[in-house]
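A.B. asks: Can you look at this prediction? I've put the sequence above it.
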Amino acid sequence: MTPLLLALALQVGPAPAASVPAAPVPAATPQTQVAATVDPRLGECLELAATDPVTAVVRANEWIAGNGGVPAQQCLGLAEAGSERWDRAEAAFAKAAMLSSELDRPDTGNLWMQAGNAALADGQGAAALSHFDRAIATGQLAGKALGEVQLDRARALVAAGRADEAAKALARATELVPQDPLAWLLTATLARRMDDLMKAASAIETAGALAPEEPAVLLESGNIAALKGDMAMAKAKWQRVAAAAPGTAQAEAAIAQLATLAAADEPAQAPVTPPAGS
């Protein structure tokens, strides 16, 4: 299962309810009861999307043809994501979200989040941001779910070159999900790019405490240490990445940084005196 498909899987089902004052709750009608229940076929769809996405798409379309409604559209999005056809996944999730909104279902916010993540994977930052904002506007997201969508918004804002707004979204994300190392890692990376090394160092220290062996955290820790002039620390961090995560993009970046560091440390060669008579 790809990392993004796994992330989408975690968004299957209604979001935790926002904290609101107690009020009389009417008896659930059959429609609201169904809306509050996750269709078990979504779990089957997700497993098939991870192992055989082509068949998953066929099954999803059959489910849609049988008036499967919102879950069937969501299944199609998961199936298309399994093949990394992100534009089709986005369209399916967005259609599911719109239908869910019409039915006043509690999973509308999550569906917009899924549409946003698919758009972001497809490089469509503006569309992703629109989807994430619609997810927040549902009022269904709270706590961790709201923190994660703020984190996603920050990624979209960075892609759009709106660094100041991204920093605000990340600040909100770290308030809501303070135990998420990715929120602190992205905060550190953005702060480094904005030349705020004090904030970057503080954020990467927190990320490191939460995920001490995460290659991306170690790599960024080395980057920040190098900019602060602590080359011994930078070298140690990059060496850990190269040793712990061989073959990954983080390891390749760390090896390149180590090569640059080694080249800078090499003393200039003394000029060679040609032999007499040459």
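C.D. replies: Happy to help now that I have it.
A.B. asks: From now on I want contacts and neighbour counts done on CA atoms only, so please keep to that.
C.D. replies: Will do.
A.B. asks: Any idea how many residues pack against Ala15?
C.D. replies: 20 (other CA atoms under 10 Å).
A.B. asks: Hmm, Leu141 and it touching each other?
C.D. replies: Yes: taking contact to mean CA atoms under 8 Å, the distance of 5.9 Å between Ala15 and Leu141 places them in contact.
A.B. asks: shared neighbours of the two, anything?
C.D. replies: With contacts defined as CA atoms under 8 Å, 6 or more residues apart in numbering, the residues shared by Ala15 and Leu141 are Gly109, Asn110.
A.B. asks: Next, the buried residues of the host helix or strand of Leu261.
C.D. replies: Taking DSSP states H and E as the criterion, Leu261 maps to helix 249-265. By 16 or more other CA atoms under 10 Å, the buried positions in helix 249-265 come out as Gln250, Ala251, Glu252, Ala253, Ala254, Ile255, Gln257, Leu258.
A.B. asks: Report the two of those separated the most.
C.D. replies: Across the buried residues of helix 249-265, the two members that end up farthest from each other (CA to CA) are Gln250 and Leu258, 12.3 Å apart.
A.B. asks: Tell me the spacing between Phe93 and Ala72.
C.D. replies: Plainly put, Phe93 is 10 Å away from Ala72 if you go by CA to CA, to the nearest Å.
A.B. asks: same thing with Leu146?
C.D. replies: Distance check for Leu146 against Ala72: by CA to CA, it reads 25 Å.
A.B. asks: and if you look at Val177?
C.D. replies: Computed as CA to CA, the Val177 to Ala72 distance reads 31 Å.
A.B. asks: More neighbours: those two, which one.
C.D. replies: Neighbours per residue, other CA under 10 Å: of Val177 and Ala72, the larger number sits with Ala72, 25 against 20.
A.B. asks: helix or strand for that one, which one?
C.D. replies: Secondary structure assigned from DSSP H and E places Ala72 in helix 69-82.
A.B. asks: Can you pull out the residues in contact with that helix?
C.D. replies: With contacts defined as CA under 8 Å, 6+ apart, helix 69-82 is touched by 1-2, 5, 8-9, 39, 42, 45-46, 48-50, 52-54, 56-57, 60-61, 63-64, 86, 88-93, 95-97, 99-100, 111, 118.
A.B. asks: Presented hereafter is structure B, for comparison with structure A:
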Amino acid sequence: MLSFRLAFPLLPFVVMAAAPAAAQKFETPLDPPPDHTRRYADCLKQARSDPLKALPMAEKWHADGGGLAARHCVAVAMFRAGRYVQAAAQFEAIARDMGQDRPRVRAELWAQAGQAWMEAGGAEKAAEAQGRALELNGHDADLWVERALSYAAMLAWPRAISDLDQALRLRPNNVEILVLRAAAWRNAGNPARALDDANRALKVAADHSEALLERGFAYLARGERPQANADFDKVLRLVPPESKAARRAEAGKRGEQPGAAPPAPTAPPKPGGKR
């Protein structure tokens, strides 16, 4: 799963908490010193572009009193460098050390921890971290999708479906979420419900290749090969010949069902625009 959460800094007001307790005091969380804000942004930019170089710099900044902002940059650099377990532990520690303040920022930190655990192959720990995030911000559809994907990795299909239900309550008729739930229903052994969700998605986006694939696989599971092949043929007309979608469609035409986990979206499903 792409790390969209780690592509950007946390909300700017978290920087206030990053100041050394005795050395700097800010009047409000929304008014950090410009030089401190710039250092945080520069550190995260370096962490994204060259994490192995950024990591010792961020660690030195933390040793010099960089506080939570420096620690967050350390965690992002660890993540980008592939040190996922350490990054997850760091994100969680920062969230805990913030106490009861800034629930949305803490939710984002727990979500970032969840992504790191997923990259480390720890789906159960990821779901636990994402659960902590949802306790703080249950109105974030992306969070429900992320935990659903963790449950899918655990083959816990009823839990995945339940979380996708919550995401769809927040974003009704979102095509990407409907496709994910169709895949979850299919894997849960209910192709009729999978077909319903795929059809709902295709009413919104008639040429959506993943929705067509899911409808094809639902038809296949129901033994309706002509309908399945019609969808697989349409996918093959829509996508590049060597693409993953094309390979899945070709497998479907051979009568093969895909693997257990539903495909993760290439970006978090959104109603439009950046989050």
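C.D. replies: Received it, and whenever you're ready, just let me know what you need. All figures in this text were calculated on a predicted structure; none of them were measured in a lab.
A.B. asks: circling back: list buried residues within the contacts of helix 69-82 of structure 1.
C.D. replies: Under a neighbour-count criterion of 16+ other CA under 10 Å, the subset of these counted as buried comprises 5, 8-9, 42, 45-46, 48-50, 53, 56-57, 60-61, 63-64, 86, 88-93, 95-97, 99-100, 111, 118.
A.B. asks: show me where the stretch 1-150 of structure 1 has helices.
C.D. replies: For the stretch 1-150 of structure 1, helices defined by DSSP state H, counting those that start in this stretch occupy the ranges 3-9, 30-35, 40-51, 53-65, 69-82, 86-102, 108-121, 125-137, 143-159.
A.B. asks: I'd like the ones you listed as a markdown table, with distance to Met233 of structure 1 appended.
C.D. replies: As requested, the helices of the stretch 1-150 of structure 1 are exported to a markdown table (distance: least, CA to CA, whole Å):
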| stretch | distance to Met233 of structure 1 |
| --- | --- |
| helix 3-9 | 30 |
| helix 30-35 | 53 |
| helix 40-51 | 40 |
| helix 53-65 | 44 |
| helix 69-82 | 39 |
| helix 86-102 | 39 |
| helix 108-121 | 33 |
| helix 125-137 | 35 |
| helix 143-159 | 28 |
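A.B. asks: which one of the ones you listed lies closest to Ala242 of structure 1?
C.D. replies: Go through the helices of the stretch 1-150 of structure 1 one by one with CA to CA and the one that ends up closest to Ala242 of structure 1 is helix 3-9, at 20.8 Å.
A.B. asks: can you give me how far that closest one is from the chain middle?
C.D. replies: 9 Å (CA atoms, centre = their mean, to the nearest Å).
A.B. asks: same question, stretch 225-244 of structure 1
C.D. replies: With CA atoms, centre = their mean as the basis, the distance from the averaged C-alpha position of stretch 225-244 of structure 1 to the chain average is 25 Å.
A.B. asks: which other residues reach it?
C.D. replies: Counting by CA under 8 Å, 6+ apart, the neighbours of stretch 225-244 of structure 1 from elsewhere in the structure are 197, 201, 215, 218-219, 221-224, 250-252, 254-255, 257-258, 261.
A.B. asks: After alignment, which residue of structure 1 pairs with Asp197 of structure 2?
C.D. replies: Here Asp197 of structure 2 is matched to Ala203 in structure 1, going by TM-score structural alignment.
A.B. asks: Check the burial of that match by counting its neighbours.
C.D. replies: Tallying neighbours of Ala203 of structure 1 according to other CA under 10 Å, which is how burial is gauged here, yields 23.
A.B. asks: Identify the residues contacting Ala188 of structure 1.
C.D. replies: When the contact criterion is CA under 8 Å, 6+ apart, the partners of Ala188 of structure 1 are Lys199, Ala200, Ala201, Ser202, Ala203, Ile204, Glu220.
A.B. asks: Filter the residues you listed down to the buried ones and hand me the PyMOL line.
C.D. replies: Entered in PyMOL, the line below selects the buried ones among the contacts of Ala188 of structure 1, by 16+ other CA under 10 Å:
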select buried, resi 199+200+201+203+204+220
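A.B. asks: circling back to that earlier point, so where is the helix holding Ala72 of structure 1 in structure 2?
C.D. replies: For helix 69-82 of structure 1, the matching stretch in structure 2 spans residues 67-80, with TM-score structural alignment as the criterion.
A.B. asks: And stretch 220-227 of structure 1, by the same measure?
C.D. replies: The aligned range for stretch 220-227 of structure 1 in structure 2 is 214-221, by TM-score structural alignment.
A.B. asks: List the buried residues for the matching stretch?
C.D. replies: By neighbour count, with 16+ other CA under 10 Å as the criterion, the buried positions of stretch 214-221 of structure 2 are Glu214, Arg215, Gly216, Phe217, Ala218, Tyr219, Leu220, Ala221.
A.B. asks: before we move on, the earlier item: the contacts of Ala188 of structure 1 into a markdown table, with extra columns for distance to Leu157 of structure 1?
C.D. replies: Rendered in a markdown table, the data for the contacts of Ala188 of structure 1 read as follows (distance: CA to CA, whole Å):
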| residue | distance to Leu157 of structure 1 |
| --- | --- |
| Lys199 | 19 |
| Ala200 | 18 |
| Ala201 | 22 |
| Ser202 | 22 |
| Ala203 | 19 |
| Ile204 | 20 |
| Glu220 | 20 |
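A.B. asks: Show me the subset of the contacts of Ala188 of structure 1 that structure 2 keeps too.
C.D. replies: Of the contacts of Ala188 of structure 1, the contacts whose aligned counterparts also meet in structure 2 (both residues aligned by TM-score structural alignment, their matches' CA atoms under 8 Å) are Lys199, Ala200, Ala201, Ser202, Ala203, Ile204, Glu220.
A.B. asks: Please spell out which residues along stretch 154-173 of structure 2 are buried.
C.D. replies: With burial defined by 16+ other CA under 10 Å, the residues of stretch 154-173 of structure 2 counted as buried are 154-161, 163-168, 170-171, 173.
A.B. asks: List the contacts of Ala254 of structure 1.
C.D. replies: With contacts defined as CA under 8 Å, 6+ apart, Ala254 of structure 1 is in contact with Leu219, Trp238, Gln239, Val241, Ala242.
A.B. asks: run the last query once more with 6 Å
C.D. replies: Ala254 of structure 1 sits next to Trp238 when contact means CA atoms under 6 Å, 6 or more residues apart in numbering.
A.B. asks: If we only consider the kept ones among the contacts of Ala188 of structure 1, which is nearest to Gly123 of structure 1?
C.D. replies: Ranked by distance to Gly123 of structure 1 (CA to CA), the kept ones among the contacts of Ala188 of structure 1 are led by Glu220 at 23.0 Å.
A.B. asks: Determine the number of other residues adjacent to the closest residue to the closest one other than its chain neighbours.
C.D. replies: Taking CA to CA, 6 or more residues apart in numbering as the measure, Glu220 of structure 1 lies nearest to Thr189, with 6.9 Å between them; neighbours along the chain are not counted. By other CA under 10 Å, 23 other residues sit near Thr189 of structure 1.
A.B. asks: Understood, closing this out.
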